[in-house]
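Peer 1: let me see the structure of the following:
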Amino acid sequence: MHSKTYILISFHTAELGNPDIVFLISIVLAFTFIMFLTCEILLQGSLRDHSEPNDEYVIPHGDWFEIVSSPHYLAEIVIYAGLVVASGGTDLTIWLLFGFVVSNLVLAAAETHRWYLQKFESYPKKRLAIIPFAY
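Peer 2: Alright, predicted model coming up:
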C-alpha cells in the first residue's frame, strides 16, 4: 500500500511540477477538513446546548459565534477556498464557483447579522457579520 501512495504522490508531483506545491495543497486540504469539522461542532454545540425545550429563537453563542454572527458561513468559504487551492488555481469554473459562494454567503451573513441586531436588543454589538475583525 505504501508504494501506491508513493505513485499517487509522484503523479501529482509530476502534474503540478513542484513537490512543495503538493505539500502546500496537502496542508490546505487538511486545514479545510479541520474547518469542516469545526463548522459541524459549532452548529451542534451552540444551538443544541439548551437542556430545556424552547419555542423562541436562541442567539447562538460560544467559540466563533462570540466573534461573528455566521462562523459556519465563514467555514464554508474556507472549504471552497481549499477546493480552489486543491485544483491548482487554474480552473476558471472552480474560481467562478468560489466567487458565487463567497458573494452569496457574505450577503446572507450580512442579512442575518442585520436581523439579529433588529430582533434582539441584547445582541452583542461587537460581533461582526462574517469576517473576524473586518466585516
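Peer 1: alpha carbons only for contacts and neighbour counts from here, please
Peer 2: OK.
Peer 1: I34 versus V78, what's the distance?
Peer 2: 10 Å (Cα to Cα, to the nearest Å).
Peer 1: who has more neighbours, those two?
Peer 2: A count of neighbours by other Cα atoms under 10 Å puts V78 above the other of V78 and I34, at 20 against 14.
Peer 1: give the next helix or strand downstream of the helix or strand that F23 is a member of.
Peer 2: Assigned by DSSP states H and E, F23 belongs to helix 19-47. Next helix or strand after helix 19-47 toward the C-terminus (DSSP H and E): helix 71-86.
Peer 1: tell me what that next one is packed against?
Peer 2: Using 3 or more Cα pairs under 8 Å, 6 or more residues apart in numbering; DSSP states H and E, the elements in contact with helix 71-86 are helix 19-47, helix 92-119.
Peer 1: to compare against the first, here's another:
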Amino acid sequence: MIEALTKMELGLVELLRAAWIAGTLPILVASIPSSRLNSFHGALLGFAKRGKTMQSSSHGSFYTAAPLSLCINCIPEVLKFATGRVAEFIVKGRDRMQIIEFDWWEYVNPLTKLGLCQWIGAAIFIWGWIHQHRCHAILVIVTLCYDKLLGSLREHTEQTDEYVIPHGDWFEFVSSPHYLAEIVIYAGLLVASGGSDLTIWLLFGFVVANLVFAAAETQRWYLRKFDNYPRNRRTILPFVY
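Peer 2: Alright, predicted model coming up:
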C-alpha cells in the first residue's frame, strides 16, 4: 500500500510540474515583443480572459491545481489516513469503528514549532492579502460609479466612457496592484514552504508570468484611454516595470 501511494505521489508530482510548465511557456512566448506573434498574443489573451478590457479576476483553469501543488507533500499521509478509515469501516462496520476525539491543543501545538521561514512567509502572505483586499475594494467602487453613470445617461439616450483612473493604496505605484498583491501572496507561500520544492517554484513562475502578462494589457488599456494617465505609474512592479 505504501509503495503504491509513493508511486501515485511521484506520478502526481510529475503531472503537476508538467502542467505548470505547459501553462507558463505559451505566456512567455506571447510576451515576446514581435509582430509575428500578434495573432498568438491575441488568442492567448482571449483564452486567459485577463486585463482591464476583460473585466475579469478569474484565475483560469490552471489555478485549480494550485492547492494540490502546495499540499503535494501531505498527500501520502492524507491518503493513508483515508484508506485506513475506509478499510476499518468495511471490516468493522460503522457501529464498531473507533470514535476520533479531537484535541484542540494537538492542532494548536504545531504552530509553536514553526520555523523562521514559516513565520516570515505567513507575514508576507497576510501583507499581500490585505493589499489585495484594499485594491479590489477600490476597483469595485470605481466600477460601481461607472455603472451608475452609464445607467443615468442611458435614460437620456447618451453614451459615455467616463471610467475614472483608480487611486489609493498600491494604485499610486502600479496599474495592477491587485495582481501585484496576488504575486506577494504566492511569494509568501513559497517562502513558507522553504523554497526547496520544485513544484511550488513552477507554480510561482506560472503565477508571475500570467499576472505580468495580464498587467501589461491593463497598462496598455489605461494609456490608450487616458491622456492624463500618471506616467510614473508602473505596470506591476513599483519603480521597475
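Peer 1: TM between them?
Peer 2: Put the two chains on top of each other and the TM-score (TM-score structural alignment, normalised by the length of the first structure) is 0.79; 125 aligned residues with a Cα RMSD of 2.2 Å.
Peer 1: excluding chain neighbours, what is closest to the equivalent of H113 of the first structure over in the second structure?
Peer 2: For H113 of the first structure, the aligned position in the second structure is Q219, judged by TM-score structural alignment. What sits nearest to Q219 of the second structure in space, not counting adjacent residues and going by Cα to Cα, 6 or more residues apart in numbering, is T235, at 5.7 Å.
Peer 1: from what I see, the one you found and S175 are in contact.
Peer 2: Yes - if you go by Cα atoms under 8 Å, T235 of the second structure and S175 touch, sitting 5.2 Å apart.
Peer 1: need the overlap of contacts for the two.
Peer 2: Common contact partners of T235 of the second structure and S175 (Cα atoms under 8 Å, 6 or more residues apart in numbering): 215, 218-219.
Peer 1: of those, buried ones?
Peer 2: Among those, those buried by neighbour count (16 or more other Cα atoms under 10 Å) are 215, 218-219.
Peer 1: show me how far the helix or strand hosting L28 of the second structure is from its chain's centre.
Peer 2: Per DSSP H and E: L28 of the second structure is located in helix 2-30. Offset of helix 2-30 of the second structure from its chain centre (Cα atoms, centre = their mean, to the nearest Å): 18 Å.
Peer 1: report the next helix or strand after it in sequence order.
Peer 2: helix 38-48.
Peer 1: quick check: buried residues in that following helix?
Peer 2: With burial defined by 16+ other Cα under 10 Å, the residues of helix 38-48 of the second structure counted as buried are 40-41, 44-45, 48.
Peer 1: Provide the aligned range in the first structure for the helix or strand following that helix.
Peer 2: Using DSSP H and E, the helix or strand that follows helix 38-48 of the second structure towards the C-terminus is helix 66-70. On the first structure, no counterpart of helix 66-70 of the second structure exists by TM-score structural alignment.
Peer 1: next secondary structure after helix 66-70 of the second structure?
Peer 2: helix 75-92.
Peer 1: give the other helices and strands that that next one contacts.
Peer 2: In terms of contacts (3+ Cα pairs under 8 Å, 6+ apart), helix 75-92 of the second structure is packed against helix 2-30.
Peer 1: I'd like to know which elements the helix it packs on is packed against.
Peer 2: Packing partners of helix 2-30 of the second structure (3+ Cα pairs under 8 Å, 6+ apart): helix 38-48, helix 75-92, helix 198-225.
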